[in-house]
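Chemist: build me a model from this:
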Amino acid sequence: MNHNKQVEKASLMRNKPYLYLISSQVVSSLGDWLDMLAIMALVALKWEASPIAMAGVGLCLLGPMAVVSPVAGILADKYDRKKLMILSDVIRCLVVIGFVFSTALWQIYTLLIIKSIFAALFIPAKNGKLKEIVPESQMQSAMAISGVVDNGSKIVGPLISGLLVSLVGIQWSFYLDAASFVLSAILLFGVPKTINETFVNDSGIPKEKETMISQLKDGLTVLRQIPFLSAGLMVFSVALLVIQIADTQLMVLLRQIDGDPTEIVGYGIAANGIGMLIMSIILSKKKIQSTAIYIGLGSAVVGLCFAGMVLLVPLSIVMTTILTPLLFFIAGLAAAAIIIPFQITAQKGTPVQYTGRVFGTISSVTTLASLIGMVSGGVIAEIFGVNMAFVLSGGLLVIVGIVVLIKRSKLESRVNLAESDRGLQGKASG
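Modeler: Alright, predicted model coming up:
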């Protein structure tokens, strides 16, 4: 068994298109975290934005994805995914440069909306391309490595960004982020283009002649045919909704401490990335027997960490600097336990020709949940205070986790994953 896993991993590492794709993800993910902390520092600290205004940042970043993601998924199934990813990188590079010259909140909002639209285009195209170039037998390893990349960037990105913001100013984080998108686009030239082939649906209608509405229905239909994925998406979305009640208010919460919270947030996000990285590595070597257990325990632990953040505010700056990364580290372990198993379930259960549509639908549903959480968090923090937002978010996450664990047997009795088709995008499934 161990020998087979080593051979499988070695084979994956010899897959040149995959290596180009994952390398592009490395630099792009790193760049995203470089500008995220800079935006938080600019809006929350330099411009002293209110909780509602901070929620607006999150809304502009994720809101368009709820609307655009299903359409982006269709485009990712219909057109060359490689070209779509390169276009997305180029546009986002220009947008990030625009942050440097922004002087008002509405300008930041506008640029974030544009960036969100093209990020929504990139995600299903990347997931579809991954399905094209990686065999089913190596998919779990590929997804785990992808998780390691995403979470590893959270370690390096915030540390570099925090250092740059403190030493040379906010704009350098934006310049580095723009450069990362350029490098990502260059690396994508090493990925083969998508081979489009006409295939038919169950009624014998060529897919290329189907309407956009019918293609959107395809994504929902596939999700309904995978019972546990449908249930998992519902639970996953609820967890994201509750997490976002507090997540966008972090800088507002730490604004109460003595001193500049920018570095503390940077250390915290880096520690969170370390925790997620460690859990991603663990899950890459371990067969996941129960997705529900991971999601339930992960939700409860993240909730306890959120509620615990409120206790750090009255402490000295030294204690806050030490304990904040510790809580973020534990939360990172738990968050990865929620995200990675669900992603693996989705990738394994989705036929290749529907990957773009299914992931576009998943992205739309989870983004909508996040948006509701952001709005709720801003309103709660504005009316009852930011401390209450964290306590409420933490308590609700604990409840979600407990309910999932109690209902685990019922959830897992619905496991009936459809066998994933193999081959390139557009191939008929036999």
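
Chemist: use CA for all of it now, contacts and neighbours both
Modeler: Noted.

Chemist: show me the contacts for residue 64.
Modeler: 113, 116, 117 (CA atoms under 8 Å, 6 or more residues apart in numbering).

Chemist: next SSE downstream of the longest helix seen in the chain?
Modeler: Counting residues, the longest helix found in the chain (DSSP state H) is helix 317-349. Next helix or strand after helix 317-349 toward the C-terminus (DSSP states H and E): helix 355-384.

Chemist: pull out the buried positions in that next one.
Modeler: By neighbour count on 16 or more other CA atoms under 10 Å, the buried set for helix 355-384 is 355-381.

Chemist: tell me how far it lies from the chain's centre.
Modeler: 12 Å (CA atoms, centre = their mean, to the nearest Å).

Chemist: go on, stretch 192-212?
Modeler: Distance, centroid of stretch 192-212 to centroid of chain: 28 Å (CA atoms, centre = their mean).

Chemist: do the same with stretch 175-193
Modeler: 19 Å.

Chemist: what does it rub up against?
Modeler: 16-18, 20-21, 23-25, 27-28, 30-32, 34-35, 80-83, 85-87, 89-90, 92-94, 96-97, 100.

Chemist: next, the structure of the following sequence, for comparison with the previous one:
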Amino acid sequence: MYLPPKDRLDQLYQEAETHQLGQQLKREHPPQTIWGIRGYPALFTSYSISVIGQWFDSIALMVLFAYIWQSSPIYLGLIPVALALPQVIFSQFVTSLVKRFQKIRLMAFADCLTACFTIGLFFSPTPWLALILLSLRSTANVVHFPIQQSLVRELVPEHLRLKAVSWNGLVSQGAKIIVPFLGGLFLTVLTPQTLLLLNAAAFLISAAILFSIQHLISPAFMTTPTAFSRTSFFEEWKSGWLALFTHPLLLSLVSLSLIGLFCIQFVDSQFPILFREIAPTNPQHLTLVISAIGFGAVTIITIFNRLKKLTHLLFWISTSLALIALSFIGFSQIQAHHPIILFLVIGFICGIGTGLSITTLNYAIQTIPRDEEVASIASISQSLTSLVVIVAPPTGAVLTQAVGVQTMFALSGIVLIICLSLPALLKGKKKRLSSKKKRINYDNSSL
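Modeler: Here you go, the predicted structure:
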């Protein structure tokens, strides 16, 4: 039925008012559980499937390079570079894409590209071609973390954000425990290339889920391209870094997290060497310690999942790094004759520190910046983290070769403790100088 212009305008106003009222009621009555948020369960399912697929993929790549192709250590060392370098180069371009395209659709297309490159890995005849495909796949996958962080901020109310962060951490850390065991079972009946196809299938399922929930996400959460079409990449890149520096607490948390990650990456790849020297006749000690680290992380994240809010973030990030430092010093002191329970306790402590660090930083990214800054800061964090992953392992390998693996673990722990102590020492010195200045001013005034 045709309406006169005035009647049609009144109808549009009424519809807009009704929509605004619905949004207001939605804000006044937020969901009580994270699973009651429109579209979030499907988003979480997509994330979980892709994480599990990635762990199957990592097992397949290790077996493929080390056993099938009999690759040299150089090729094995290039795998993390192929995965991390695109993250360093392209992560900070993601903000521009996020502001110009619909986020859900962008993630879905990235999953489709990731699946295609993974299928290419299945047919790869040489390690060189595999490294190129890994780099291309990592480039396609670079949008995931910033978009995921941005969507969680937009979809999840403040009182449920800690649960969202902890559930993601539980999936990530739980997969580290379960999937390697399942992957080992699958490898007894399947080829490593088949595990690659499992990862490709996981990303295709993830993409299908994302495409299916586009209509469930409110249009208010879907970024339109017109608003940012005239903003240059350099301006967006600059605004992202300015946003990070305008939040001193977040800057401190990111800095401490990067220092901790650097020390961890120094020795992370040297765990097999450490246990080869400590317990050459008990290789199962290494797998048990890795499982203990995973259980420690899952335990602390499960505890955080019961909380509604996380405060004193600097305390938690400092505690996490202190626990990791103590565990590294503990690993540097254990010997083959020590009971296995000591190995497991040290690994469990290391896992608690790891879980604390991951949860605290991701929660800080979710809660401290403004809504429009989340994707930018997440992109910067991803870029810096990937840079550390490239630089620290080879540096640690050279130092380990020079001083020995147990000494390197001890040095990493000591450096972490020193870095944690510096802010407190500087703050104490500043306080003493301030009190001394006040005393001098008081003495001068009394004269």
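
Chemist: TM-score for these two?
Modeler: The TM-score (TM-score structural alignment, normalised by the length of structure 1) is 0.80; 394 aligned residues with a CA RMSD of 3.2 Å.

Chemist: hmm, back to that, which one of the contacts of residue 64 of structure 1 is nearest residue 6 of structure 1?
Modeler: The shortest approach to residue 6 of structure 1 among those belongs to residue 116, at 38.1 Å (CA to CA).

Chemist: I figured residue 33 of structure 1 hits residue 158, correct?
Modeler: Yes. When contacts are counted by CA atoms under 8 Å, residue 33 of structure 1 is listed as touching residue 158 (6.0 Å).

Chemist: ok, these two, which is more surrounded?
Modeler: Counted by other CA atoms under 10 Å, residue 33 of structure 1 and residue 158 do not tie: residue 158 has more neighbours, with 31 against 26.

Chemist: next structured bit after the helix or strand hosting that one?
Modeler: Per DSSP H and E, residue 158 of structure 1 falls inside helix 139-167. For helix 139-167 of structure 1, the following helix or strand on the C-terminal side (DSSP H and E) is helix 171-188.

Chemist: in that next one, what counts as buried?
Modeler: Neighbour count says helix 171-188 of structure 1 has 171-185, 187-188 buried, by 16+ other CA under 10 Å.

Chemist: stretch 398-417 of structure 2 too?
Modeler: 399-400, 405-414, 416-417.

Chemist: kindly report the same for stretch 294-313 of structure 2.
Modeler: 294, 295, 296, 297, 298, 299, 300, 301, 302, 304, 305, 313.

Chemist: do stretch 80-94 of structure 2 as well
Modeler: Of the residues in stretch 80-94 of structure 2, those buried (16+ other CA under 10 Å) are 80-88, 90-94.

Chemist: between these, which is closest to residue 239 of structure 2?
Modeler: residue 92 (11.2 Å).

Chemist: in what helix or strand does the aligned residue in structure 1 for the closest one lie?
Modeler: Correspondence of residue 92 of structure 2 to structure 1, assessed by TM-score structural alignment: residue 70. Taking DSSP H and E as the criterion, residue 70 of structure 1 maps to helix 51-78.

Chemist: mean shift between stretch 334-342 of structure 1 and structure 2?
Modeler: Once the two models are superposed, stretch 334-342 of structure 1 sits on average 1.2 Å from its counterpart in structure 2 (mean CA distance after the TM-score superposition for structure 1).

Chemist: which other residues reach that stretch?
Modeler: By CA under 8 Å, 6+ apart, the residues outside stretch 334-342 of structure 1 that reach it are 143-144, 147, 229, 232-233, 236, 275-277, 279-280, 283, 288, 291, 294-299, 301-302.

Chemist: in helices, which of the residues you listed fall?
Modeler: Using DSSP H, the contacts of stretch 334-342 of structure 1 in helices are 143-144, 147, 229, 232-233, 236, 275-277, 279-280, 283, 291, 294-299, 301-302.

Chemist: neighbouring contacts of stretch 251-261 of structure 1?
Modeler: 40-41, 44-45, 50-51, 262, 265, 310, 313-314, 316-317, 386-387.

Chemist: can you say which of those are buried?
Modeler: 40-41, 44-45, 50-51, 262, 265, 310, 313, 317, 386-387.

Chemist: can you add distance to residue 219 of structure 1 and secondary structure and give those back as JSON lines?
Modeler: Shown next, in JSON lines, are those (distance: CA to CA, whole Å; DSSP: H, G, I helix; E, B strand; the rest coil):
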{"residue": "40", "distance to residue 219 of structure 1": "35", "secondary structure": "helix"}
{"residue": "41", "distance to residue 219 of structure 1": "38", "secondary structure": "helix"}
{"residue": "44", "distance to residue 219 of structure 1": "38", "secondary structure": "helix"}
{"residue": "45", "distance to residue 219 of structure 1": "42", "secondary structure": "helix"}
{"residue": "50", "distance to residue 219 of structure 1": "38", "secondary structure": "coil"}
{"residue": "51", "distance to residue 219 of structure 1": "36", "secondary structure": "helix"}
{"residue": "262", "distance to residue 219 of structure 1": "41", "secondary structure": "helix"}
{"residue": "265", "distance to residue 219 of structure 1": "38", "secondary structure": "helix"}
{"residue": "310", "distance to residue 219 of structure 1": "41", "secondary structure": "helix"}
{"residue": "313", "distance to residue 219 of structure 1": "45", "secondary structure": "coil"}
{"residue": "317", "distance to residue 219 of structure 1": "49", "secondary structure": "helix"}
{"residue": "386", "distance to residue 219 of structure 1": "38", "secondary structure": "helix"}
{"residue": "387", "distance to residue 219 of structure 1": "40", "secondary structure": "helix"}
